[in-house]
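J.: let's see this in three dimensions:
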Amino acid sequence: MYLSLSILPFSLQYAQDSLKVQTISQTFEQQNSQTKKPFFQKEWVKMSIAPTLLFSASAATWGERKNIREIRNRYIPTFKVGYDNYLQYAPAATVYGLKLAGVKGRNNIGRATLSYAASIGIMAVIVNSLKYTAKVERPDGSSKNSFPSGHTSMAFTNASFLHKEYGVVSPGYSIGGYGAAAITGLGRNLNNRHWISDVLAGAGIGILSSELGYFFIDRIYKNKGDNLGMLADLESNGNPSFLSLKVGSALSTTNFLKESELTDKKEVGFEAGIEGAYFFSKKWGIGGDFSFSSFPINPTRFPLDDDIGSFDITTQSLGFLNFGAGPYFSHEISDNLNLVLKATAGYSSGASGKIFVKSEIFDLPTDEFQVAEYKPSSNFRWNTGAALTYKFNPELGVTLYGDYNQTQSRISYHFSDVIQNDQSMSDNLNNDSSHEKIKYISLGLKLTAYF
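T.: A predicted model of the protein is given here:
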């Protein structure tokens, strides 16, 4: 979940750029201003797409931020690495390193510095105004200035600075900058310093601040950049290479825990991740995906008698970290519609979980106690799917996708001392395992950036 959520901003890298590489003659600008542009080609729309999506994602996750944090606490509760304190500045340092090395970008160093200073100033005002007005407590309880994430805002302002100055030279600069910013935001989550909604809002503020900073400075200079004329011939090869963030539902076609007898129902879960492909031609490419899938498990109820009642066996959700790579095929249906088919093979790694017995007869604070732990084995995984993308513009689109996934796993159970100390239960249960088939269909949406 974190991977998928932390990598969302960098999959939006082209949505925020408010211009295409073009000559900047006055005649062309006058002619262009007289032509009515499609809605998604309008400058203010292109400036606002990425921030709007990120602010919407922040609002959508606000009510679930504590539940999302529990995923972090389950898998890496003691994580503490301070790389995010330094990585946030890497994209800006890259800009000045390139300029001092003589690499031409959008602007000369003086104008670039002025645009950067305007962006930082706008970002600082927005972030500090919200921090000390909202007064949201941090997840670690250290202070009440959690919303929004200042580190993430700084990281995405710096990433946008790199994108603005050198994204017109090569998309690799944009990918690297937003990748560093996304990893910074992820670090704020993993270090338990911010809620997921803080990070998403911070990313949106960073991008918006850079857009506004460049907007105002460009108006002063009355053009879009010092060096755009000489960079006008740098164009994409036109192949449909892409990066995308995906979020969807995972619908099981089999009962994952049939052999374990922990549930008699098929699970409905979710998946999130990042996917991308590089196309060598208009039709064929190679790509892969990195995703997290989780399947909640319904409690199993065992009735006792009328006086005692019943007890439930509750199992933590099954979680899998998935990786796959393989061939991708693309077909352009129209200028705005693109179909992609794929077949990948890779690896699926299962996360360990706990099993509890819960009943009102237990004199415990939560009416439950742990009876076992389980661990799914890692195994081969294959995947096939189709995706249909509607392009807002040549750089950004929204994708409807459907995938079929299949793997298998041997789930091993280790029972608690309570079970092991009972001879009859220990003989029947301890060190037990079951072989489960994992098959599911995933349906959802992707935000797709082309490069």
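
J.: every contact and neighbour count from this point should use C-alpha atoms.
T.: Noted.

J.: distance of the closest residue to residue 378 other than its chain neighbours relative to residue 406?
T.: Closest residue in space to residue 378, ignoring its immediate chain neighbours: residue 349 at 4.3 Å, by CA to CA, 6 or more residues apart in numbering. Distance, residue 349 to residue 406, by CA to CA, to the nearest Å: 13 Å.

J.: what about the closest residue to residue 72 other than its chain neighbours, distance to residue 83?
T.: Spatial nearest neighbour of residue 72, chain neighbours left out: residue 190 (6.7 Å); criterion: CA to CA, 6+ apart. In this view, residue 190 and residue 83 are 11 Å apart by CA to CA.

J.: please identify which of the two sits among more neighbours.
T.: Shown here are residue 190 and residue 83; by other CA atoms under 10 Å, residue 190 has more neighbours (22 against 13).

J.: and for comparison, fold this next one:
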Amino acid sequence: MRFLCLFIALGTSVFSGSVYAATIDTLDINENLSMIQKVQRTSAYQITKQGVPLLFASALATTIDKRIQETRQANMSSFSYHFDDYLQYAPMAAMFGMKLAGVKGRSNWGEMMTADVFSAALMAGVVNGLKYTVKRDRPNHSKNNSFPSGHTATAFMAATMLYKEYKDLSPWVGIGAYSAATLVAAGRMMNNRHWLSDVLAGAGIGIMSTEVGYILSDLIFRKKPVFDLLDDDVSYSRIPSFIEYSIGYSSLFPRKISLNGKELTSYQGLNTTISAAYYRQNGWGINLQATIQSAKLTQGEGIAGATSFSIGPGYTYRVIPRIFLNSKLEVGYCQLLYNQDVLHKGISGTAATSLLAQISPAMGFRLYLEYVYTSLPYFETNKRLNYLNTGLAISALF
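T.: I've put the predicted structure just below:
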């Protein structure tokens, strides 16, 4: 009986301590969340949350700029289309068109024009100041004002204007705006006018300029700032769909190949991808992806690579607020390329996993790792081409 009483007393004590500890832990978590939310409501956070990661990515991209340009030269050296000259203004034109049509947005005409003038002036000042200070040579050697990309800065400035004004109207406003801006950035590289680091820096400058412009406008008109926040109950737990652009490294297998009687080795290459996916809130979804990857061959034998177009199911799991783990399987059509010539056609299978960090309701960064097996015969080795890709993606979320 004494033992039973002692056991009950001890159990009660432990249970009480557990409840107390759990209460303290909950209070600590709530306090930490409150601190995070306070930081999110500061002007400094709103200005830097998207721009700074892009500037950091720009600094990292300088190490692979030339290799990306070599990949462009090998796969699309004759590409020359000037859609980026006009598309950079498309989000701004859409914003003014909607305002003229009477569609209610975040601001009235005076507030919007003030924000836009501040944004454009700041963007132009920073971009031109850097262009004529850094004096970086363009990939096509036409001028020495490559860094940063003015077209990309304008496009992302305009996209952020449209998003801030009409983001509550539909998630497709942000998707359309930032997809157009991303296409401008890709166009600048495809037209051999800018390096990757140029367009990443331009994107960061364009976004931050607009954030500053709207904060200044709110101060002038004594308007309470409208912060772009993730709601604890909805956006933190919502499984995001996305459209994204990625760049990374590729390792081709087998590394040793036979070509025209020569024994060659393929170096580590690059991969670039445009992909889209739609996910339901139960975590299951469908993925669509177009990929180009290439690698140099030894002894000056040119560049080998592959293109693929694939589709397949995927599953996304929310690890913690704003962090999502994704896995997917895809099958598709692929081609073996050698110095722009298509040597073989076949099918591919892709298994991939990735980690998405959601930095705003409409934007995120993804780290990915994928393995691709193809039916392509790798030159004269009688083995199948396969490769391992890893890299970083910039995601427009919806």
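
J.: let me see the TM-score of these two.
T.: After superposition, the two chains reach a TM-score of 0.78 (TM-score structural alignment, normalised by the length of structure 2), with 360 aligned residues with a CA RMSD of 3.3 Å.

J.: identify the single longest helix in structure 2, thanks.
T.: Secondary structure of structure 2 per DSSP state H: the longest helix is helix 2-40.

J.: relative to helix 2-40, how tilted is the helix or strand just after that helix?
T.: Counting by DSSP states H and E, the next helix or strand C-terminal to helix 2-40 of structure 2 is helix 43-61. Angle of helix 43-61 of structure 2 versus helix 2-40, following axes from the mean of the first three to the mean of the last three CA atoms, to 10 degrees, is 80 degrees.

J.: and the contacts of the helix or strand just after helix 43-61 of structure 2?
T.: For helix 43-61 of structure 2, the following helix or strand on the C-terminal side (DSSP H and E) is helix 65-76. For helix 65-76 of structure 2, contacts defined as CA atoms under 8 Å, 6 or more residues apart in numbering pick out 139, 189, 190, 192, 195, 196, 197, 270, 294, 303, 339, 340.

J.: go again with 10 Å.
T.: Identification of contacts with helix 65-76 of structure 2 by CA atoms under 10 Å, 6 or more residues apart in numbering yields 58, 61, 64, 77-79, 139-140, 189-192, 194-198, 247-248, 269-272, 292-296, 302-307, 337-341.

J.: can I have the buried ones of these as a ChimeraX selection?
T.: Per 16 or more other CA atoms under 10 Å, the buried members of those correspond to this ChimeraX selection:
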select :58,61,64,139,189,190,191,192,194,195,196,197,198,247,248,269,270,271,272,292,293,294,295,296,303,304,305,306,307,337,338,339,340
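
J.: quick one: what helix or strand has residue 346 of structure 2 in it?
T.: Judged by DSSP H and E, residue 346 of structure 2 forms part of strand 341-360.

J.: what about the helix or strand that that strand is followed by, how far off from structure 1?
T.: Counting by DSSP H and E, the element after strand 341-360 of structure 2 in chain order, helix or strand, is strand 363-377. Compared with structure 1 after fitting, strand 363-377 of structure 2 deviates on average by 3.0 Å (mean CA distance after the TM-score superposition for structure 1).

J.: ok so, going back, the strand holding residue 346 of structure 2 vs strand 363-377, what angle?
T.: Inter-element angle recorded for strand 341-360 of structure 2 and strand 363-377: 160 degrees (by the same axes, to 10 degrees).

J.: for strand 341-360 of structure 2, packing partners?
T.: Using 3 or more CA pairs under 10 Å, 6 or more residues apart in numbering; DSSP states H and E, the elements in contact with strand 341-360 of structure 2 are helix 43-61, strand 303-320, strand 323-338, strand 363-377, strand 384-397.

J.: for the equivalent of residue 320 of structure 1 over in structure 2, which non-adjacent residue is spatially closest?
T.: With the correspondence set by TM-score structural alignment, residue 320 of structure 1 lines up against residue 306 in structure 2. Closest residue to residue 306 of structure 2 apart from its sequence neighbours, by CA to CA, 6+ apart: residue 336 at 4.6 Å.

J.: for residue 159 of structure 2, same thing?
T.: Nearest one to residue 159 of structure 2, counting by CA to CA, 6+ apart, is residue 177 at 4.7 Å.

J.: in the host helix or strand of the one you found, what's buried?
T.: Assigned by DSSP H and E, residue 177 of structure 2 falls within helix 171-190. For helix 171-190 of structure 2, a neighbour-count test (16+ other CA under 10 Å) marks 172-190 as buried.

J.: also stretch 38-52 of structure 1?
T.: By neighbour count on 16+ other CA under 10 Å, the buried set for stretch 38-52 of structure 1 is 41, 46, 47, 48, 49, 50, 51, 52.

J.: my guess is the second one meets residue 394, correct?
T.: Right, residue 46 of structure 1. No. Contact between residue 46 of structure 1 and residue 394 fails when scored by CA atoms under 10 Å: they sit 11.6 Å apart.
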